[in-house]
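Enquirer: No sequence on hand, only this structure:
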């Protein structure tokens, strides 16, 4: 997807946010898309705790100038990273969640840093992250670390429709980066009752899971004939399998919901494990954002 729809990046003056701006600028260049930097002036986050009344007009102006200053600085950084990308900026008032979700309505991608200041500080630790991951109308990328690795693009696959959308996103992302696409299918029967486990022909089950995986990647082999696609079937819980696969990766891509052990991946404790432990940017193809591959 490219054209008029912008790559949106949340900016708050922190180091991780600036790294997210750099990543977003490079991604916008790959997509031939404009880049839009969004600063959020959340009065509740900035207001001193001892002062319950609204900020004075003078204080609001001062805070607006402060936010505008670091947004402008990051806009200059984006232009240095990707000189040919059109860059715009805006400062909006409201909660981080509401502002970013509103901006995402017309975006092709929403990018945020892994940590931040003000209202961004809890982005990956609570209801804000869950709401953005669950409700964003476009894919969300959480940028972790500094710079970009030179490894593969890793896609988490479990056979569900969101995972298939994530696979489409990952295939396009890998092709645009001239990178290998590494598709991980992690499965386990550890939660089954012992007497049930003794009745199941597990070799046959594994063969069927692998066949589903191969069938899922086949359309992307045909669409991108020069793209190297690797598949990995792992008999393990998905979280450690994905974190391990993401080491040295350029991007880890997953759907917002799935099946079995991966079903709650981006709506609870499992999601926090991936976002906190993965050593590369994490792309979340949300339920509403399935339409928009990279």
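Expert: That came through fine. Just so you know, these numbers come straight off a predicted model, no measurement behind them.
Enquirer: hey, let's count contacts and neighbours off CA atoms from now on
Expert: Will do.
Enquirer: mind checking the end-to-end distance for stretch 222-237?
Expert: 30 Å (CA to CA, to the nearest Å).
Enquirer: which residues touch that stretch?
Expert: Taking contacts as CA atoms under 8 Å, 6 or more residues apart in numbering, the residues outside stretch 222-237 that touch it are 174-175, 178-188, 210, 213-214, 217, 221, 241, 261.
Enquirer: Apply 7 Å and report the result again.
Expert: With CA atoms under 7 Å, 6 or more residues apart in numbering as the test, stretch 222-237 has contacts from 175, 180, 181, 182, 183, 184, 185, 186, 187, 188, 210, 221.
Enquirer: so residue 287 sits right up against residue 162, yeah?
Expert: Yes: Residue 287 is within contact range of residue 162, at 6.5 Å (criterion: CA atoms under 7 Å).
Enquirer: Residue 208 in helix, strand or coil?
Expert: helix (DSSP: H, G, I helix; E, B strand; the rest coil).
Enquirer: Can you report how many residues neighbour it?
Expert: A count of nearby residues for residue 208, using other CA atoms under 10 Å, gives 12.
Enquirer: Enumerate every residue touching it.
Expert: Counted by CA under 7 Å, 6+ apart, residue 208 has zero contacts.
Enquirer: Please compare the first structure with the one that follows:
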């Protein structure tokens, strides 16, 4: 057994979908599955109005964990599954669990009075702060589709490439490595001949972006010889390109943030957009 996959549960339908996904991931990886529920204790209003004592909440927590464990075992009967009720706020508990996990899986949103939110605060926070790759289950992807990998050529994106290729190897999937560019996010060429009306000759910018993708994926065929990787370069905004392509993918993989932008941010605008709008599960990999 190579490691541990952790899944966060809160009793919502989406968290049970995340459990099923996590169980399959653990099976692919020959890893144990750790089902975790964070028990923060009753709020003042819950204790006063609904008489929801801490003992009652704890009993409910163990019940929902038992349900989640049963779901996981039904999906992956050969996986070693354990259930845990841990005290603390969900984000803090899951961030701590990510330190000893090779993957953490959560639903895109859990039990909340804000039902129209596309992404819950715990999923967004964990994607930004998790110490291992975080897989957010929005909806089921196309099980026969490829793994979609967003490539931007940044050093941080190398971790996402490794994750996507490892994932493809254990799932027997192919990879579509997508690099999207526009004249706004392409590197600015050095000053040329003052007499030239354009900074780049026609076609030069596109050729440079094709080369960037090829260089980012250099050596992958040697390390993952059985994984078929399609190189796809498109001239359009990165966010819309990835979201559109995710409709045909079983999983979308992005780095936490890429080249450009504000270096102090833990989660870039592209990864945030994909987390909110992708058509299937999304894995965010920190560099």
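Expert: Looks like it arrived, so ask away. Computed from a predicted model, the values in this text were never measured in an experiment.
Enquirer: tm score of chain vs chain?
Expert: Once superposed, the chains reach a TM-score of 0.86 (TM-score structural alignment, normalised by the length of the second structure), with 278 aligned residues with a CA RMSD of 3.0 Å.
Enquirer: Reformat the contacts of stretch 222-237 of the first structure into CSV and put distance to residue 79 of the first structure next to each item.
Expert: Shown next, in CSV, are the contacts of stretch 222-237 of the first structure (distance: CA to CA, whole Å):
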residue, distance to residue 79 of the first structure
175, 24
180, 28
181, 29
182, 31
183, 33
184, 35
185, 39
186, 40
187, 43
188, 46
210, 45
221, 35
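Enquirer: Just the ones of these in strands?
Expert: 181, 182, 183, 184, 185, 186, 187 (DSSP state E).
Enquirer: Next one: the last one from residue 215 of the first structure, what distance?
Expert: Looking back up the chat, that one is residue 187 of the first structure. In terms of CA to CA, residue 187 of the first structure sits 17 Å off from residue 215 of the first structure.
Enquirer: When these two are compared, which one has more neighbours?
Expert: Between residue 187 of the first structure and residue 215, counted using other CA under 10 Å, residue 187 has the larger neighbour count: 20 against 11.
Enquirer: follow-up on the earlier one: from the neighbour counts alone, determine which of residue 287 and residue 162 of the first structure ranks first.
Expert: residue 162 (24 against 21).
Enquirer: any idea how far the more buried one is from residue 197 of the first structure?
Expert: For residue 162 of the first structure, the distance to residue 197 of the first structure equals 28 Å [CA to CA].
Enquirer: quick one on the thing from earlier: list the residues that contact both of residue 287 and residue 162 of the first structure?
Expert: residue 256.
Enquirer: Show the residue spans covered by the strands in the stretch 1-150 of the second structure.
Expert: In the stretch 1-150 of the second structure, strands defined by DSSP state E, counting those that start in this stretch lie at 4-8, 32-39, 81-87, 103-107, 134-137, 147-150, listed in chain order.
Enquirer: How about the stretch 151-294 of the first structure?
Expert: Taking DSSP E, counting those that start in this stretch as the criterion, the stretch 151-294 of the first structure carries its strands at 153-156, 181-187, 229-235, 251-255, 282-285.
Enquirer: re the thing from before, farthest-apart pair in the ones in strands among the contacts of stretch 222-237 of the first structure, please.
Expert: Spanning the widest gap among these are 181 and 187, at 19.4 Å by CA to CA.
Enquirer: would you turn the ones in strands among the contacts of stretch 222-237 of the first structure into TSV with distance to residue 16 of the first structure?
Expert: What follows is these, written out as TSV (distance: CA to CA, whole Å):
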residue	distance to residue 16 of the first structure
181	26
182	26
183	27
184	28
185	30
186	30
187	33
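Enquirer: what about the nearest residue to residue 238 of the first structure once chain neighbours are set aside, neighbour count?
Expert: Leaving out its chain neighbours, the residue that sits closest to residue 238 of the first structure by CA to CA, 6 or more residues apart in numbering is residue 186, at 5.0 Å. A count of neighbours around residue 186 of the first structure, defined by other CA under 10 Å, yields 22.
Enquirer: corresponding residue for residue 186 of the first structure in the second structure?
Expert: When the second structure is aligned by TM-score structural alignment, residue 186 of the first structure is paired with residue 180.
Enquirer: any idea how far residue 210 of the second structure is from its match?
Expert: 10 Å.
Enquirer: try residue 106 of the second structure
Expert: 34 Å.
Enquirer: So which of these two has more stuff around it?
Expert: Ranked by neighbour count (other CA under 10 Å), residue 106 of the second structure and residue 210 place residue 106 first, with 30 against 18.
Enquirer: counterpart of the more buried one in the first structure?
Expert: Match for residue 106 of the second structure (TM-score structural alignment): residue 112.
Enquirer: Which residues are in contact with the aligned residue in the first structure for residue 139 of the second structure?
Expert: When the first structure is aligned by TM-score structural alignment, residue 139 of the second structure is paired with residue 145. Listed by CA under 7 Å, 6+ apart, the contact partners of residue 145 of the first structure are 279, 280.
Enquirer: likewise the one 10 residues further on?
Expert: Under the criterion of CA under 7 Å, 6+ apart, the neighbours of residue 155 of the first structure are 166, 167, 170, 182, 183, 184, 252, 253, 254.
Enquirer: so what corresponds to it in the second structure?
Expert: Using TM-score structural alignment, residue 155 of the first structure lines up with residue 149 in the second structure.
Enquirer: Might one say that residue 116 of the first structure is in contact with residue 14?
Expert: Yes: the pair residue 116 of the first structure and residue 14 qualifies as a contact (CA under 7 Å) at a distance of 5.4 Å.
Enquirer: okay, these two: which has more neighbours?
Expert: residue 116 (21 against 18).
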